[in-house]
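K.L.:
what's the 3D shape of this:
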Amino acid sequence: MTKIHRRDVLKGMGAAAGAAVLAPSLGGAALAQSGGKVVVGTWGGDYAALLTKNIENPLLKPKGIEVVQDQAGDAPRRTKMVAEKRLPRGTVDIQGLSAANMFEMNEAGVTETLDYSKIPNAKNILPTMRYPYGIGHIYSGNVVIYNPKLISPVPTGFKDWLDPKWGNKIGFIDIQYQSVFIAASMAATGGASMNDIEKAKEVLLAVKKAGARIYPTNEAFAQAMKNEEIGISAIWKARVVQWQNAGIPCEAVSPVEGIPTYVSGFVIAKNAPNKDNAYAYMNAMLEKAPQEAFAVDMGYNGTVTGLAVAPDLQKRIGFTADEEKRLKDLDYAFLAKNDSAMKEWWDKVFKA
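P.N.:
Prediction:
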């Protein structure tokens, strides 16, 4: 498994990079486009609201571009992309997906090979967040989250989280099934593998038998943490920061087994009906202002250079030099190949 090294993830972070909107004559088709509509596939909840607040209303609405959000979990949105593959015009222009799911949709042949000349702000993007078929919007790492009042001693990693002794204080988020499999595999192998599905199943069945709880969404899970129904789980560090800001009693621990990275990004559908506006959306999301706003509002690290993030906030959402060495990129090919099997087992066995 390749690691995202500090020199890669943070390449160019010290360089100043202006991200102001260029005049249409200097940009590509994305900035020359004015008016019309763009349909954005995205999760609901906080992320959808912040897309509207930080990107759509301030940057696209003034250009006369009407943004329509198609809110749903990533699984049904991916299914729809594949189902619409043979149509000359699909129903969604741009899809918000994890890096693993962006890879999967590219393998399915339903994503546009990006023309980066149409995304002027892409010149500022971190090299590790630039894909032929998509762009990383924000990123974080998967960490153990716990309530110090309920969980003692302090956990050190995924193995401590997935210890049956915590019983019904162990929590899971339904939509995070892929990351749960990865964490369980790492717990079972001491960090040696993120792909040992069978050992992961053994770990998960043990905590299910102990009374672990499953919540349908991030928001439902957060409420359970707040009410102290549960006390330990794993989630992206950005979410821990969000919930701490909301007064939810929780702390984060970077797992000793390694820190799987999470990248949330966007792809353009190959048969997008409003392709120029999809490019405009991608360009807008890479502007300096919304990138900084997502760090403040959602606790995620930005994917472009030259951001002005307060040092105290950067300390909370980022990672130390030692932790950065433990950041692990995911095996997207493996996840694409095994996603259906993992989801089927999760739904029919683990949730049953």
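K.L.:
okay, CA-based contacts and neighbour counts for the rest of this
P.N.:
OK.
K.L.:
burial of the closest residue to Met129 other than its chain neighbours, as a residue count?
P.N.:
Of all residues not flanking Met129 in the chain, Gly136 sits nearest, at 4.7 Å (Cα to Cα, 6 or more residues apart in numbering). Other residues within reach of Gly136, judged by other Cα atoms under 10 Å, total 29.
K.L.:
Gly136 falls within a strand, correct?
P.N.:
Yes. Membership of Gly136 in a strand is supported by DSSP: H, G, I helix; E, B strand; the rest coil.
K.L.:
That one reaches Val263, doesn't it?
P.N.:
Yes. Using Cα atoms under 8 Å, Gly136 is in contact with Val263, at 6.0 Å.
K.L.:
so what's in contact with these two at the same time?
P.N.:
Ala99 (Cα atoms under 8 Å, 6 or more residues apart in numbering).
K.L.:
hang on, Lys165 packs against Ala210?
P.N.:
Yes. Counting by Cα under 8 Å, Ala210 is a contact partner of Lys165 at 7.4 Å.
K.L.:
just the strands in the protein please.
P.N.:
Remark: strands assigned in the chain by DSSP state E are 36-42, 65-71, 94-98, 135-146, 171-173, 213-215, 232-236, 251-253, 259-268, 301-302, 327-328.
K.L.:
which residues does the residue positioned nearest the centre of the chain contact?
P.N.:
Note on the chain: the residue nearest the mean C-alpha position is Ser264, at 3.3 Å, using Cα atoms, centre = their mean. By Cα under 8 Å, 6+ apart, the contact list for Ser264 reads 96-99, 136-139.
K.L.:
now Tyr262
P.N.:
Taking Cα under 8 Å, 6+ apart as the test, what Tyr262 contacts is 98-99, 139-142, 236.
K.L.:
Before we compare anything, build this one as well:
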Amino acid sequence: MTMTLNRRAFGRGAAALGLATLAAPAYLRHAHAQTKELNVWAYDGFITDGLRDRFEAETGAKLNIRMVTDQGEMFNLMMAEQGNHSADIVTCAGHRFYQFIDAGLLAAVDKGRLTAWDKILPEYANAGWVSRGGQDWGVPLVVVATGLLYNTEMVSEKPESWDVIFSEGFAGKTSYQLQNFMPIVMDYLGHDGSGVSYAGDTEAAQKAVNAARDFMIEHKSKVRRYYEGPTEVQQMMVTGDIAMAQASSGPSSQLIIDGFPAAFTIPKEGGQAYAYGFNVVANAKNMDNAYSFLNMLLSDPVNGAEIVRSTGLESTIAGTADQLSEAERAALALSPEERARLSWVNVETAAFIFDLVDAAAEEVRAA
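P.N.:
Now for the predicted structure:
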């Protein structure tokens, strides 16, 4: 997933009054005795300029940010470091972090240090995908929903089904990301896109994936282009090259907030959801600063609001909605019925089904 998003700085705090040292919470004061830097690998927009400036002002530690564009690339880089990690915090997708855990790259969350854990909305703090082996492995930060983005001036009625993206009426006016769309197509055809029901039955899973593959090849002539990054789908929407696309909630919300005539929905056959979070690296060199940063991030819903504005994604930080305008809340909103159609990507079966999906997607591309 590539996050190419606008940064919007914000600033506040006691430093403006010359009280930063006296007012700093205990978890920040403690960090002063530690090393003077923190290294974070993050997607664009996950750390605003204002948050970085505030962290540096209140801790005296320099925050170094390395932009992430791909989970696989990040995994390979961390493996190549052979335990001598250059990052203290990394950004893992909730349905992919099992790879990092099983490879020994991450540290379990220390609730004694992460005192602001209760600032995460319970829906996400208590979610099954946060845990593995009875331990929590990261701070859920933003939630991604995958559904149908459409131009309201080109599509006269709100689509109720994924039928529309395969219809003759919109041939050449649709787009989707192959790997992300295939599990949705599996659900559309009556199979299990999550792969949960196929655990331990590779033959049944392969049959379901093959059905989606064959269907997508059959309808390949109707898609204008397979896209890779969110800016591609945004550009095609703005230029009028497409009328609709399978897309994530981030780029969709940004278009809506910016005033483009678009809407986002979860069709009746369903969509998928997953989260991105910050994960502390095993044996991080700047462990105390890592927890100071995470506590600061979670302790102020203004941070959540700024992340929403810079990514278009829903924040997990409690109180964020109160910091948003009515228009911003509306752009993020899904009806209860639409939210109920979302299936969370399952951590335990993700590796098993993704391997099959990735291979099948390449077959669709080559057909």
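K.L.:
can you redo the strands of structure 1 as CSV with distance to Trp243 of structure 1?
P.N.:
Putting those into CSV (distance: least, Cα to Cα, whole Å) gives the following:
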stretch, distance to Trp243 of structure 1
strand 36-42, 21
strand 65-71, 22
strand 94-98, 21
strand 135-146, 10
strand 171-173, 15
strand 213-215, 16
strand 232-236, 11
strand 251-253, 10
strand 259-268, 18
strand 301-302, 16
strand 327-328, 22
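K.L.:
returning to what we had before: what do we get in structure 2 for the residue nearest to Met129 of structure 1?
P.N.:
In structure 2, Gly136 of structure 1 lines up with Pro140, judged by TM-score structural alignment.
K.L.:
Hmm, that match is touching Tyr124, no?
P.N.:
Yes. Taking Cα under 8 Å as the definition, Pro140 of structure 2 is a contact partner of Tyr124 at 6.8 Å.
K.L.:
Overlap of the contact sets of those two?
P.N.:
Joint contacts of Pro140 of structure 2 and Tyr124 (Cα under 8 Å, 6+ apart) are 130, 316.
K.L.:
of the contacts of Ser264 of structure 1, buried ones?
P.N.:
96-99, 136-139 (16 or more other Cα atoms under 10 Å).
K.L.:
Check the spacing between Ala361 of structure 2 and Arg66 of structure 2 real quick.
P.N.:
30 Å (Cα to Cα, to the nearest Å).
K.L.:
okay, these two: which has more neighbours?
P.N.:
Ala361 (23 against 14).
K.L.:
That one matches what in structure 1?
P.N.:
Structural alignment (TM-score structural alignment) places Ala361 of structure 2 against Trp346 in structure 1.
K.L.:
again, but for Ala243 of structure 2
P.N.:
Per TM-score structural alignment, Ala243 of structure 2 is aligned with Gly231.
K.L.:
hang on, the earlier thing: once you drop chain neighbours, what's closest to the residue nearest to the centre of structure 1?
P.N.:
Ser98 is the one closest to Ser264 of structure 1 (Cα to Cα, 6+ apart), at 4.5 Å.
K.L.:
Verify the contact between Gln179 of structure 2 and Ala359 for me.
P.N.:
No. At 9.1 Å, Gln179 of structure 2 does not count as touching Ala359 under the criterion of Cα under 8 Å.
K.L.:
do you know how far Asn39 of structure 2 is from Thr59 of structure 2?
P.N.:
Where Thr59 of structure 2 is concerned, Asn39 of structure 2 sits at a distance of 14 Å (Cα to Cα).
K.L.:
higher neighbour count, the two?
P.N.:
Thr59 (25 against 21).
K.L.:
What residues sit buried inside the longest helix along structure 2?
P.N.:
When structure 2 is scanned for its longest helix (criterion: DSSP state H), the result is helix 347-366. For helix 347-366 of structure 2, burial by neighbour count (16+ other Cα under 10 Å) applies to 347-354, 356-357, 360-361, 364.
K.L.:
Please convert those to a markdown table, extending it with distance to Met216 of structure 2.
P.N.:
Formatted as a markdown table, these follow (distance: Cα to Cα, whole Å):
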| residue | distance to Met216 of structure 2 |
| --- | --- |
| Val347 | 26 |
| Glu348 | 26 |
| Thr349 | 23 |
| Ala350 | 21 |
| Ala351 | 22 |
| Phe352 | 21 |
| Ile353 | 17 |
| Phe354 | 17 |
| Leu356 | 15 |
| Val357 | 12 |
| Ala360 | 10 |
| Ala361 | 9 |
| Val364 | 7 |
